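# quick one: sequence plus predicted model below, questions after.
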Amino acid sequence: MLLHGPRLTLRPLAPGDRDAVFAMNSDPEVMRHFAAPMDRAESDAWVARMMAHQAAHGFSFGAVDLPGAGCVGVVGLLEVPWQAPFTPAIEIGWRITRAHQRQGLAEEAARLALAYGFGRLRLDRIIAFTPPANEASWRLMERLGMRRQGDFLHPRLPAGHRLSRHFWYALDRAGWMAARDLEE
């Protein structure tokens, strides 16, 4: 998976990305819609899981490389590893460093990941989820053509946790293709 957009490249994560990913995963502002920022061991383990998923499935969350800046985030596709109303499923997700947020990089990389998922991987459906408070993320899901399907309680968060309730969105291949036809 090596995907090129107008401003960035989306590529598999590598061991050399651990420092950049840790800087992002440990930033409380970047991680405000996650259960907690990650410490170094948690972040390195996350990178290892993404690399293993890439090796096993041919896709995962990958590094968002920006010329002159290196890895400024992670975007990609991942099998949802827990049970929810929409599983089994492949999710799309993103995380961008604070300095590079609000520049359209997550959207550009997500569009590359969707094209890879619906094109090369021939996926039928891709989902996404986020807490309701993460308006920037669910607005991006809507710009990508995804539609809100409902909400659920995230099984990896304790009951009553401030982030336990999540919206979930979906986009199927036919909807993605129809949206592409309208853009052309």
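Perfect, thanks for sending it.

# switch to C-alpha atoms for all contacts and neighbour counts from now on
Noted.

# looking at the chain, which strand is longest?
For the chain, the strand with the greatest residue count under DSSP state E is strand 70-79.

# tilt between the helix ranked longest in the chain and strand 70-79?
Longest helix in the chain by number of residues (criterion: DSSP state H): helix 40-57. For helix 40-57 against strand 70-79, the angle by axes from the mean of the first three to the mean of the last three Cα atoms, to 10 degrees is 60 degrees.

# so which bits of helix 40-57 are buried?
Across helix 40-57, burial judged by 16 or more other Cα atoms under 10 Å covers 40, 43-44, 46-48, 50-51, 53-54.

# just those now: which is nearest residue 111?
Checking the buried residues of helix 40-57 against residue 111 with Cα to Cα, the nearest one is residue 54 at 18.6 Å.

# I'd like to know how far the residue nearest to the closest one when sequence neighbours are not counted sits from residue 115.
Of all residues not flanking residue 54 in the chain, residue 60 sits nearest, at 5.0 Å (Cα to Cα, 6 or more residues apart in numbering). Going from residue 60 to residue 115 by Cα to Cα, to the nearest Å gives 14 Å.

# take this one as well and set it beside the first:
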Amino acid sequence: MTEIRTPRLLLRRWTDDDLVPMAEINADPEVMRWIDDGRVRDLEDTAEDIETWEETWDDEGFGPFAVELLASGELIGLVGLSVPEDLPEILPAVGLAWRLGRPFWGQGYASEAAQAVLEFALTDRGVDRVVSVVRIGDTASENVTRKLGMTLDRETVHPGYGHDLHVHAIDLSEYVA
């Protein structure tokens, strides 16, 4: 089983116990406002998401990690990798994304977990370039990409939702662990 430990977090594969807390995160309109079409996701949607994320792990050898606090074991969200198939103009690519519950914002957890996943992608999984797709206006996520050393690669528009996007990228040759 693939796990990553940081000073405060455990990043791991998904379990049945993660369904309800992740559904609670997905039900928060403030959490979801920058994701996809901005709609909240219910328990059934979240169950489908977790099943898809686990299939991604099986198919790709990477995927979104469940992120929990080491101190309490509480699930705080997800950070992980996927292929951004909804943006064919940037393919082939591996994307890095995060989604944390609102009580965990502003504490450096997203940056801490994303840094660990970026290192995992570039040094363990043999990925030579990682992108992060951020809706323009999502300043918190823009800040995380800067902390990771990612730079703006391009601006584009999401073909399905019409949102203006920034695509940030970092190559293995630019990465400093």
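All right, it came through fine. Worth saying up front: this structure is predicted, and the values here are computed from it rather than measured.

# so where do the strands sit in structure 2?
4-5, 9-12, 64-69, 75-82, 94-100, 129-135, 151-157, 164-171.

# need those strands in TSV (columns: distance to residue 143 of structure 2 and mean neighbour count).
TSV is the format used below for these (distance: least, Cα to Cα, whole Å; neighbours: other Cα atoms under 10 Å):
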stretch	distance to residue 143 of structure 2	mean neighbour count
strand 4-5	22	15
strand 9-12	20	22
strand 64-69	20	24
strand 75-82	15	25
strand 94-100	13	22
strand 129-135	10	23
strand 151-157	11	15
strand 164-171	11	20
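
# tell me who's in contact with the residue nearest to the spatial centre of structure 1.
Centroid check for structure 1 by Cα atoms, centre = their mean gives residue 93 as the closest residue, at 1.3 Å. By Cα atoms under 8 Å, 6 or more residues apart in numbering, the contact list for residue 93 of structure 1 reads 61, 75-77, 110, 128.

# show me what it aligns to in structure 2.
In structure 2, residue 93 of structure 1 lines up with residue 97, judged by TM-score structural alignment.

# for residue 61 of structure 1, same thing?
So residue 61 of structure 1 corresponds to residue 64, using TM-score structural alignment.

# ok, for its match, nearest residue in space, not its chain neighbours?
Per Cα to Cα, 6+ apart, closest to residue 64 of structure 2 is residue 80, 3.7 Å.

# structure 1: which residue goes with that neighbour?
That one, residue 80 of structure 2, aligns with residue 76 by TM-score structural alignment.

# contacts only, for the nearest residue to residue 20 of structure 2 once chain neighbours are set aside.
Using Cα to Cα, 6+ apart and skipping the chain neighbours, the partner closest in space to residue 20 of structure 2 is residue 43 (7.0 Å). Residues in contact with residue 43 of structure 2 (Cα under 8 Å, 6+ apart) are 19-20, 23.

# closest one to residue 86 of structure 2 out of those, please.
Proximity of the contacts of residue 43 of structure 2 to residue 86 of structure 2 (Cα to Cα) peaks at residue 23, which lies at 22.9 Å.

# from residue 73 of structure 1, how far out is the aligned residue in structure 1 for that closest one?
Structural correspondence for residue 23 of structure 2 with respect to structure 1 (TM-score structural alignment): residue 22. Going from residue 22 of structure 1 to residue 73 of structure 1 by Cα to Cα gives 10 Å.
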